[in-house]
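Asks: Here is a sequence together with a model predicted from it:
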Amino acid sequence: MLFALLTRLLARHKLPVVAIVVLQLVQTAGILLLPTINAAIIDDGIVAGNTPAIFRLGSDMAVVAAIQAVAAIAAGYLGAVVAMALGHQLRAEMFTKIQLLSSQEVAAFGTQSLVTRATNDTQQIQSFAVLVFTMLAAAPVMAAGGIFLAWQQDIVLSGIVIVIIPLLLLIMYQIVRRLVPLYRQGQNLLDRTGQILREQMIGANVIRVFVRQGHETRRFAGANKSLSGNNLQSSLLVAAMLPLIMIVVNLSSVAVVWFGGHRVHSGDMKIGALTAFIAYIMQILLAIMMAMYVLMTAPRAAACAERLNAVLNTRPAVHDSPVSPMTDEPPALDGSVIFSDVSFAYPGAETRVLENISFTAAPGTTVAVVGSTGSGKSTLLSLLPRFLDATAGEITIAGRNIRSLPLDVLRNAMSVVPQRSHLFTGTIAANLRVGAPEATESHLWKALETAQAAAFVRELPLGMATEVGQGGTNLSGGQRQRICIARALVKQAPIYLFDDSFSALDFGTESRLRDSLGTALGTAVVIVVAERISAVAGADRILVLDEGRLVAEGTHQELLEHSATYREIAESQLALEHLP
């Protein structure tokens, strides 16, 4: 899976990879030639007392060394560039894929896990790619060339190579076999630790107010201890590799010098050949060490590749239909919104969240949805922009089935105020322009006035140029909610969706906001989900949900008279004397 991922990513970088291979072959050829030239200097120059041969061979060695150094530098540079490009490409693919995932897939993977996969896991793949490009051709060619040239120098001493290579391969196998599950477990533990840390940072005030610092400290300490233990085990295995290799290297060097010395003494081998043989033995061992280092990092990279592929290969539950009509001119979606026998159930769930919901929302009208907690109100609203897809029935806008529309076209026709008021890092003006980047300042102020937010924005030292903290943490809940409403108004879409968007407002502000919205929204289709009856009393049509079913619909007065469920909700919120 790891190499399949790398192969796919490298398809865009074929020429640089070929250049890296060629440069590494030149570099390796130079490394392999140097001991042979050195042996010739010793045997044909120094031992024979031939000074001209020494200078000639020395010049050859300097040229080869220079070429080898230039090739090594160029290969290293190209390898780093390609590895960084792969990391950039992989991060971009992960970001794009995560943007396409529906809320179901995001919940299944977990937010923290997706963050870790897009950052840490991608970094691990990138680091592995650097090693691969550094040793892509050098290690195997150096090992094969070293064995061949060592055999050429002396066949008898080559028997030592036959002994040490299987021994080193056995060491590699035993270490890598133990590292694979440890690295896979380590990435999951990293997810867990990051998740706990994120929860503690976001919920810091909740932890303090319930005096749970000790419990949370112990919870984090447990996850941290597990992660540290896992890292310690893998680090010990990695640390054990070098001493084991050095033992084999040193023993093989002693064996070469011992047996080679006897062969030189008996005249069966020249001194230069012995020095060359020792150099080739070192090169063979170096190549094997390089391969071992790659193989040690490969398990972690393989675990990361497995996690990345799990995201990249996920088919989003919500996606553009293959037969979606992609036209240059997007269709006008300013007609009625119609739900026809719409049902929804989460995959694997035994019961439906929504069942057989049917209603019509015409342009210029407001449809409100009320119901007890868990009745499916927000889920119903999520079906329209296809944050979730209905499992049965049909939803149309202006006579067009929403499944036949490209997602961008569909969502561009809507302006949504989410249940959780989320603002982006940047200025208030930048947040207001999210849906309409070209909006003028006067347009922004008009939206703020309608959303009852202009007064507090004017009181800020920098007005709309005030920086918003991450998630809008430097603003109150009501201020965030009103800016989100203003942001939706700036977009000027034919359909507006308000998902419990007035819950953080006091009754006076809510009343003024509803009055101003009635004028500002004009002929748009407005669908409002609310908990408070006061927020929906003026709607043209109110839908009452109970356990995912539409149990009643009508105006506020009609439902008070004929719907026990609606009356029960109203009585729990309004004073009885205000009811007829």
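Replies: Alright, I've got the coordinates.

Asks: Every contact and neighbour count from this point should use C-alpha atoms.
Replies: Fine.

Asks: Determine the next helix or strand in the C-terminal direction from the strand or helix carrying Phe277.
Replies: Using DSSP states H and E, Phe277 maps to helix 271-312. Downstream of helix 271-312, the next assigned helix or strand under DSSP H and E is strand 337-344.

Asks: got the buried residues for that following strand?
Replies: 337-340, 342-344 (16 or more other C-alpha atoms under 10 Å).

Asks: Quick check: next helix or strand after it?
Replies: Next along from strand 337-344, by DSSP H and E: strand 354-361.

Asks: and that next one with strand 337-344, angle?
Replies: Relative orientation of strand 354-361 and strand 337-344, computed by axes from the mean of the first three to the mean of the last three C-alpha atoms, to 10 degrees: 180 degrees.

Asks: Who are the packing partners of the next helix-or-strand element following strand 354-361?
Replies: Using DSSP H and E, the helix or strand that follows strand 354-361 towards the C-terminus is strand 366-371. In this structure, strand 366-371 packs against helix 377-383, strand 525-529, strand 541-546, with contacts taken as 3 or more C-alpha pairs under 8 Å, 6 or more residues apart in numbering; DSSP states H and E.

Asks: Just send these back as a markdown table, with mean neighbour count too.
Replies: Below are the helices and strands packed on strand 366-371 laid out as a markdown table (neighbours: other C-alpha atoms under 10 Å):
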| stretch | mean neighbour count |
| --- | --- |
| helix 377-383 | 21 |
| strand 525-529 | 24 |
| strand 541-546 | 24 |
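
Asks: What distance do you get for the nearest residue to Tyr280 once chain neighbours are set aside to Gly364?
Replies: Excluding its sequence neighbours, the residue lying closest to Tyr280 (C-alpha to C-alpha, 6 or more residues apart in numbering) is Gly146, at 5.1 Å. Relative to Gly364, Gly146 is positioned 82 Å away (C-alpha to C-alpha, to the nearest Å).

Asks: Alongside the first one, take a look at this:
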Amino acid sequence: MFELGKRISWKAFLGSVLFIIVQVFAELNLPNMTSNIINNGIATGDISYIWNTGFRMLLLTGITIVAAIIGVHISAKESQRVGLQIRGDIYRKVMYLSKDKVNSIGAASLITRSTNDVEQVQMVFMMFLRMMMFAPIMGIGAAVLSYTQNPELARIFFVSVPILIFLLFIIMRSAIPLFKLIQKKTDRLNLIFREGLTGVRVIRAFNKSTYEEERFAEANEDFMQNNVKAMSIMSLLMPIMTLVLSGTNISIILIGGEYIAIGNMPVGNLVAFINYSAMLLFSFMMMSMILTMVPRAQVSAARINEVLNLESTIQDGDHLFDEAELQNESSQLAFDHVTYYFPNAERPVVDDIDFSMKAGQTLAIIGGTGSGKSTIANLIMRFYDSTSGNVYLNGINVKELNQFNIRERIAYVPQKANLFSGTIRSNMLFGKKDATDDEIWQALKIAQAKDFVEGLELGLESPVEQGGTNFSGGQRQRLCIARAIIKEPDVYVFDDSFSALDFKTDAALRHALKDETEDAIVVIVAQRISTVMDADLIVVLDNGKVVGKGTHESLIKDNETYLEIMNSQFKEGENE
């Protein structure tokens, strides 16, 4: 599980073993010393011996406590370090995975795997460093020392231990399948809960609150019932342990009493033997409890490994742009007969896309819903790689470029305006980490966001909730556009990011943007004719295919699809 030797520090492992040995050694000596007090002190009336032995017992008890505290500290610290490492590995993996791989797992499941599953693995790591090593050492030591007290009496363990093992096996065999189901049911519960949170307004709008509550209640009830079954079975461990231990002690006392009566065994040895038998059986119980946790942790480990073993379909190239190269060449963006299929799709999302743009030019992509507009934006950003054909940035195939290098040169505004919790300033610095206040205000001015930000009491320090939910859709879009503008890239990609703006704001923003982006390529994905009509090149898509290319004036003359879109957005006579 996670290649234990690579995850656990060997210093922590050896330190844990050392303190476990010290703790076990001290604990195993206590029953023997109790036996000596009874046999050599109480039986003979030697008060001095009782005090001396009692003082040594207190010293050993102190050593046991100190060793246990240090051992627990080491195991807790190491297990938390392992959890920290695994969560970091999952997060970094997800950050670099291609979109199709992330979607194959799902957001709800990824959250569960990085929290609940990691906690399960952490717990087993801690148990491994403590109980998994402590229990066998204690059990073996107790068995050997009980044999030294009375070899004949030790035969009782040949009966009690197999009985205990058999009963534990029955319990584990029943509980383990239920524990394996817990993680899957946790996924389901998180999925429904997350859908309810993110879609709460839609749920209320369609009066589906009762339906969603029932759906969640069903999943919650299923999760609870599975846990109740598992815990009910596991609750039998303590009664069974008590039953076997009590039966063993009764047998030891009965048989040991006869040995004492005939003089074959001192009373102190019987007391020590009872203590050792309790230690032996308790060790088996600890091991059984750990073993019941291992299957659940194995399921969690497999789910985590599934994420860690995913390979992104987007692989970095070796080429890096250098500053001299960028200064000597103006920005260029070209699609060379690009076709892209989604995984397992029967037909391409976009087919044979071909165009070329230079710095200072604006490319607009327009088409109906599902025509592949956003896919072209994703191909530019290299969120997807073309199935055939190539995308070129400054004359270089993007597949040969480092992804970081590509995205350093491109500013992207997605369809869904996404802001991060913090302040307006922190969101602007997301685009350029060393941006000055003047640069931020200039970007806000171009994005037509300056007026409403100035109207806020705290200005740039105004709080932004997760997702920017404390702003309207249009305000969020303008802040996202400002975040892209402040980056001052070679290529701007606006993926339907003007849709929440009114026509006046849309026009003002595009006019201000044109002056700002004279040395850059601007790619606008849109559905409104008014947004794209000033572009140098308009690409018209229909079902993933290019059905028209040209300026607004040329397309309205002879492109049927473009005319249909325009006529659907303007009243008769307005399009003239």
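Replies: Looks like it arrived, so ask away. Note that this is a predicted model, so its numbers are computed, not measured.

Asks: What does the TM-score come to for these two?
Replies: For this chain pair, the superposition-based TM-score is 0.96 by TM-score structural alignment, normalised by the length of the second structure; 574 aligned residues with a C-alpha RMSD of 1.8 Å.

Asks: quick revisit: which one of Gly146 and Gly364 of the first structure has more residues nearby?
Replies: Gly146 (25 against 17; other C-alpha atoms under 10 Å).

Asks: do you know how far the residue nearest the centre of the first structure is from Phe95 of the first structure?
Replies: In the first structure, the centroid-proximal residue (C-alpha atoms, centre = their mean) is Ala118; its distance is 2.5 Å. Remark: distance between Ala118 of the first structure and Phe95 of the first structure (C-alpha to C-alpha) = 7 Å.

Asks: Over to Arg184 of the first structure?
Replies: Arg184 of the first structure is 22 Å from Phe95 of the first structure, by C-alpha to C-alpha.

Asks: Report all helices and strands that the helix holding Phe277 of the first structure contacts.
Replies: Taking 3+ C-alpha pairs under 8 Å, 6+ apart as the contact cut, helix 271-312 of the first structure packs with helix 2-10, helix 14-40, helix 51-100, helix 122-135, helix 138-153, helix 158-202, helix 213-265.

Asks: Any chance of these in a markdown table with distance to Ser503 of the first structure as columns?
Replies: Compiled in a markdown table, these are given as follows (distance: least, C-alpha to C-alpha, whole Å):
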| stretch | distance to Ser503 of the first structure |
| --- | --- |
| helix 2-10 | 47 |
| helix 14-40 | 56 |
| helix 51-100 | 28 |
| helix 122-135 | 40 |
| helix 138-153 | 65 |
| helix 158-202 | 21 |
| helix 213-265 | 30 |
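
Asks: in the second structure, what residues pair with the helix holding Phe277 of the first structure?
Replies: Counting by TM-score structural alignment, helix 271-312 of the first structure lines up with residues 267-308 of the second structure.

Asks: Superposed on the first structure, what's the mean shift for that stretch?
Replies: Compared with the first structure after the fit, stretch 267-308 of the second structure shows a mean deviation of 1.3 Å (mean C-alpha distance after the TM-score superposition for the first structure).

Asks: Can you give the distance from that stretch to the centre of its chain?
Replies: Distance of stretch 267-308 of the second structure from the chain centroid (C-alpha atoms, centre = their mean, to the nearest Å) equals 29 Å.

Asks: now swap in stretch 403-415 of the first structure and tell me
Replies: For stretch 403-415 of the first structure, the distance to the chain centre is 25 Å (C-alpha atoms, centre = their mean).

Asks: can you pull out the strands in the stretch 401-550 of the first structure?
Replies: Secondary structure of the stretch 401-550 of the first structure (DSSP state E, counting those that start in this stretch): strands at 414-417, 426-427, 467-468, 495-499, 525-529, 541-546, 549-554.

Asks: Would you check the span in the second structure matched by the first one?
Replies: Strand 414-417 of the first structure falls opposite residues 410-413 of the second structure when the two are matched by TM-score structural alignment.

Asks: Other residues contacting that stretch?
Replies: Outside of stretch 410-413 of the second structure, the residues within contact range by C-alpha atoms under 8 Å, 6 or more residues apart in numbering are 381, 480-481, 484-485, 487-495, 497.

Asks: swap in stretch 213-228 of the first structure?
Replies: Contacts of stretch 213-228 of the first structure (C-alpha under 8 Å, 6+ apart): 186, 189-190, 192-193, 196-197, 200, 207.

Asks: In the second structure, which residues correspond to that stretch?
Replies: Going by TM-score structural alignment: stretch 213-228 of the first structure matches residues 209-224.

Asks: quick revisit: quick check: angle from the helix holding Phe277 of the first structure to helix 2-10?
Replies: Using the same axes, to 10 degrees: helix 271-312 of the first structure against helix 2-10 is 80 degrees.
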